[in-house]
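Undergrad: got a sequence here, can you build the structure:
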Amino acid sequence: MLALQLDAPHQPAVAREIPTPQPATNEVLVRLHAAALNHRDVWIQQGQYAGIKLPCTLGADGSGEIAALGAGVTGWAVGAPVLIYPGVAWGNEQRAQGRDFRVLGMPDPGTFAEYTTVPAHYVRPRPAHLSWEQAAALPLAGLTAYRAAFGRARVQAGERVLVTGVGGGVALQAAQFCAARGAEVWVTSGDDDKLARALGLPLGLRGGLNYKAENWGRTLTQQAGGGFDVIVDSAAGAAFGTLLDVAAPGGRLVFYGATLGNVPQLPAAKVFWKQLSILGSSMGSEQDFDDMLALVNEHQLVPVVDKVFPLAEGEAALRYLEAGRQLGKVVLTC
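TA: Predicted coordinates:
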């Protein structure tokens, strides 16, 4: 089978033929039709991810059909269309992952391949209204967005929500999910073109602003009619102080990444005087995954796919993602 593999950090990913795996006891073999990229794949390639073990087949997101059943697998049939839960060994606690939790696609073989094997309890029926590419775009981004917005920040209908960095796949999913649940959703981006494109999508967004604009926080809260009950962020860094300013009294700030680095200063008085809650979130449990899929099916939500590459051009897809050109997810067809 063809697989996209990384042999060492700072090297191009290589599409090569490797043996097709066979399912062990309680595993299924999935014939992948599509797999989505995540920035994690780029960070591994750049040597900027903890615990790197190479060589490995990258990729955490995948959709496809069950091709074979391992011994002991029940409840599934060959040919069933499925999605793959993108984590491994979350653990028994819903409140946080266990010490053995990891993301699929390093060190475990990932989804940038024509076939992969996973424990049967990690596959779920593919939402019938989604194409293979749309379905592949959903797992990691959707899971991360769902847990941040609902598992941690507890977004409610009617609340005013700000999602930052809306060009990214997780941010777009978070905005879409919150709007589907009846929240008033506003967004930011540092790119006027991406912002305009996002606001033009049928996601139910109320408006947005370029965070590079002068006094953007004051302008956006005026446009929105007040501060934000929930802020979903992946940047942190020096800009985090402005998020404290635009939060409504009693607001919740949840962040699932730190692309701008650590927060250099945290003005404690703003946090305690405004009764703010600052929350961290990362990935999500199998229960979060099931709840996310229920929301997608209930509202017939469709992830935003920016561009599709064939598996053999996976290295070009990684460079496209690294350049930050995308609005939504970059997907490989397998």
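Undergrad: switch to C-alpha atoms for all contacts and neighbour counts from now on
TA: Fine.
Undergrad: all strands for the stretch 151-300 of the chain, in order.
TA: All strands of the stretch 151-300 of the chain, identified by DSSP state E, counting those that start in this stretch, fall at 160-163, 184-189, 207-210, 228-233, 247-255, 277-280.
Undergrad: okay, the angle between the second one and strand 228-233?
TA: Taking axes from the mean of the first three to the mean of the last three CA atoms, to 10 degrees, one finds that strand 184-189 is oriented at 40 degrees with respect to strand 228-233.
Undergrad: quick revisit: let me have the strands of the stretch 151-300 of the chain in TSV, extended by distance to Pro267.
TA: Output for the strands of the stretch 151-300 of the chain, formatted as TSV (distance: least, CA to CA, whole Å):
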stretch	distance to Pro267
strand 160-163	20
strand 184-189	23
strand 207-210	24
strand 228-233	17
strand 247-255	14
strand 277-280	12
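Undergrad: need the winner for burial among those.
TA: With neighbours defined as mean count of other CA atoms under 10 Å, these peak in mean count at strand 160-163, which reaches a mean of 29.
Undergrad: list the buried residues for stretch 116-134?
TA: For stretch 116-134, the neighbour count (16 or more other CA atoms under 10 Å) marks 116-120, 122-124, 126-127, 130, 132-134 as buried.
Undergrad: let's compare: structure for the following, please.
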Amino acid sequence: MKALVHVEKSGMEGLSYREIVERKPGAGEVSVKLKTAGLNHRDLFVLQRHQPGEPPLIIGSDGAGVIDFVGDKVVGVEVGDEVIINPGLGWDEKSDAPPAEFDIIGHPGHGTFAEKIIVPIENVEIKPEHLSWEEAGVLSLAALTAYRALFTRGQVQPGMKVFIPGIGSGVATFLLQFAKAAGAIVYVTSRSKEKCVRAMELGAYKAIDSNEDWEQALDGEKMDLVIESVGAATFNQSIKQLRKGGTIVTFGASAGDVVQFNLRDFFYGQYNLLGSTMGSREEYKEMLKFISDHKIHPVMDQMFPLEQYPEAFKRLEEARQLGKIGFTISE
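TA: Modelled structure (predicted):
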């Protein structure tokens, strides 16, 4: 089968679209013939983490397709079922933190940027009917990350003021849609006027320029909950927008992972700081039900044929996207 494989060199230079040997599913596994897949910032990180000398790796964590083969001891699905991939491995029940054995599809094991993928039966769910193939293929990693950060960790409630810096990413657009559907009042930032306009169309109450003074732009309003995924570049500004006793949930550090902040101001403000990651299978099922109940669709940026992967990666690296970038996979 053909796949996007990383080998020999670190970074983009090690990527190539080529033939790779296909294996058959074992006991408890299914083979999924993929129709679409989603590109995430994680894929950029994997290109640096997967080092020369390691076995060839098919990258990619998100995908959707049709089951074309089932291994022994597989029940509940059949050949021909339309499914969506849950990227999380080894985390079944909702918990304070993932178990030690938790991994994500696409590193260290093979991922979704291929004609087919073999996964444990626990990692496929029936594709929500209201989603197109393009939408289903880009959904899982970003939507599950957003769901856990907002609901499990952030405990969002109707009427809460929720602040989301950096609205361009796939996770941030899910956060906006989820928070709005939950009855929260959503505020966002972006350096892009176009992204601010689109955020308002998606239901944001206010969208401000990231380059402005945030406190001034918000007219002194304070937030109940901040979902922070940018990192060091915005972290201290994000804390300043919290009300006394408010909560900040962080799961990303694309703009720096080392932060200094005033500890005395923090404890006098009675703030709550929570870390988050992707999420469990239990939360994945909850997320799929939530998007089905509210008929939520991913915000789609652009789809590329998998063979045109350099253009897609460049768009993500340059942060030109609004929402999700995905791949269509040839027959």
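Undergrad: out of the strands of the stretch 151-300 of the first structure, flag the one nearest Val308 of the first structure.
TA: Closest of the strands of the stretch 151-300 of the first structure to Val308 of the first structure is strand 184-189, at 22.8 Å (criterion: CA to CA).
Undergrad: and that closest one, what does it pack onto?
TA: Here strand 184-189 of the first structure touches strand 160-163, helix 169-180, strand 207-210, going by 3 or more CA pairs under 8 Å, 6 or more residues apart in numbering; DSSP states H and E.
Undergrad: mean per-residue distance, that strand to the second structure?
TA: Superposing on the second structure and averaging over aligned pairs (mean CA distance after the TM-score superposition for the first structure), strand 184-189 of the first structure comes out at 0.8 Å.
Undergrad: tally of neighbours for Asp213 of the second structure?
TA: 11 (other CA atoms under 10 Å).
Undergrad: also His10 of the first structure?
TA: Neighbours of His10 of the first structure (other CA under 10 Å): 14.
Undergrad: residues in the first structure aligned with stretch 236-252 of the second structure?
TA: Under TM-score structural alignment, the match for stretch 236-252 of the second structure in the first structure covers residues 241-257.
Undergrad: residues contacting Thr242 of the first structure?
TA: Gly217 (CA atoms under 8 Å, 6 or more residues apart in numbering).
Undergrad: where does the equivalent of Arg42 of the second structure over in the first structure fall, secondary structure wise?
TA: Under the alignment by TM-score structural alignment, Arg42 of the second structure pairs with Arg40 in the first structure. Assigned by DSSP states H and E, Arg40 of the first structure belongs to helix 39-45.
Undergrad: now do that helix: which elements does it pack against?
TA: Going by 3+ CA pairs under 8 Å, 6+ apart, helix 39-45 of the first structure lies up against helix 314-322.
Undergrad: mean shift of the helix or strand following the helix it packs on relative to the second structure?
TA: Moving toward the C-terminus from helix 314-322 of the first structure, the next helix or strand (DSSP H and E) is strand 329-333. Compared with the second structure after the fit, strand 329-333 of the first structure shows a mean deviation of 0.5 Å (mean CA distance after the TM-score superposition for the first structure).
Undergrad: tell me the counterpart of Gly80 of the second structure in the first structure.
TA: Aligned counterpart of Gly80 of the second structure in the first structure: Gly79 (TM-score structural alignment).
Undergrad: so where does that match fall, helix or strand?
TA: Here Gly79 of the first structure is assigned to no helix or strand, by DSSP H and E.
Undergrad: which residue in the first structure aligns with His297 of the second structure?
TA: That one, His297 of the second structure, aligns with Val302 by TM-score structural alignment.
Undergrad: measure its match to Gln176 of the first structure for me?
TA: Distance of Val302 of the first structure to Gln176 of the first structure, computed by CA to CA, to the nearest Å: 9 Å.
Undergrad: which one of these two has more residues nearby?
TA: Gln176 (26 against 20).
Undergrad: wait, what's in contact with the spatially closest residue to the more buried one that is not a sequence neighbour?
TA: Distances taken as CA to CA, 6 or more residues apart in numbering place Leu203 nearest to Gln176 of the first structure, at 5.3 Å, with adjacent residues excluded. When the contact criterion is CA under 8 Å, 6+ apart, the partners of Leu203 of the first structure are Ala175, Gln176, Ala179.
Undergrad: how many neighbouring residues does the last one have?
TA: Neighbours of Ala179 of the first structure under the rule other CA under 10 Å: 22.
Undergrad: how much space separates it from Phe289 of the first structure?
TA: Applying CA to CA, the value for Ala179 of the first structure to Phe289 of the first structure is 19 Å.
Undergrad: and what of Gln134 of the first structure?
TA: Taking CA to CA, one finds Gln134 of the first structure at 16 Å from Phe289 of the first structure.
Undergrad: how big is the offset of the longest helix belonging to the first structure relative to the second structure?
TA: What stands out as the longest helix in the first structure, according to DSSP state H, is helix 286-299. Average distance, helix 286-299 of the first structure versus aligned residues of the second structure after superposition (mean CA distance after the TM-score superposition for the first structure): 0.7 Å.
Undergrad: relative to helix 169-180, how tilted is that helix?
TA: Using the same axes, to 10 degrees: helix 286-299 of the first structure against helix 169-180 is 60 degrees.
Undergrad: which residue is nearest the centroid of the second structure?
TA: Closest residue to the average C-alpha location of the second structure: Ala142 at 1.6 Å, with CA atoms, centre = their mean.
Undergrad: am I right that that one is in a helix?
TA: Yes. Judged by DSSP: H, G, I helix; E, B strand; the rest coil, Ala142 of the second structure forms part of a helix.
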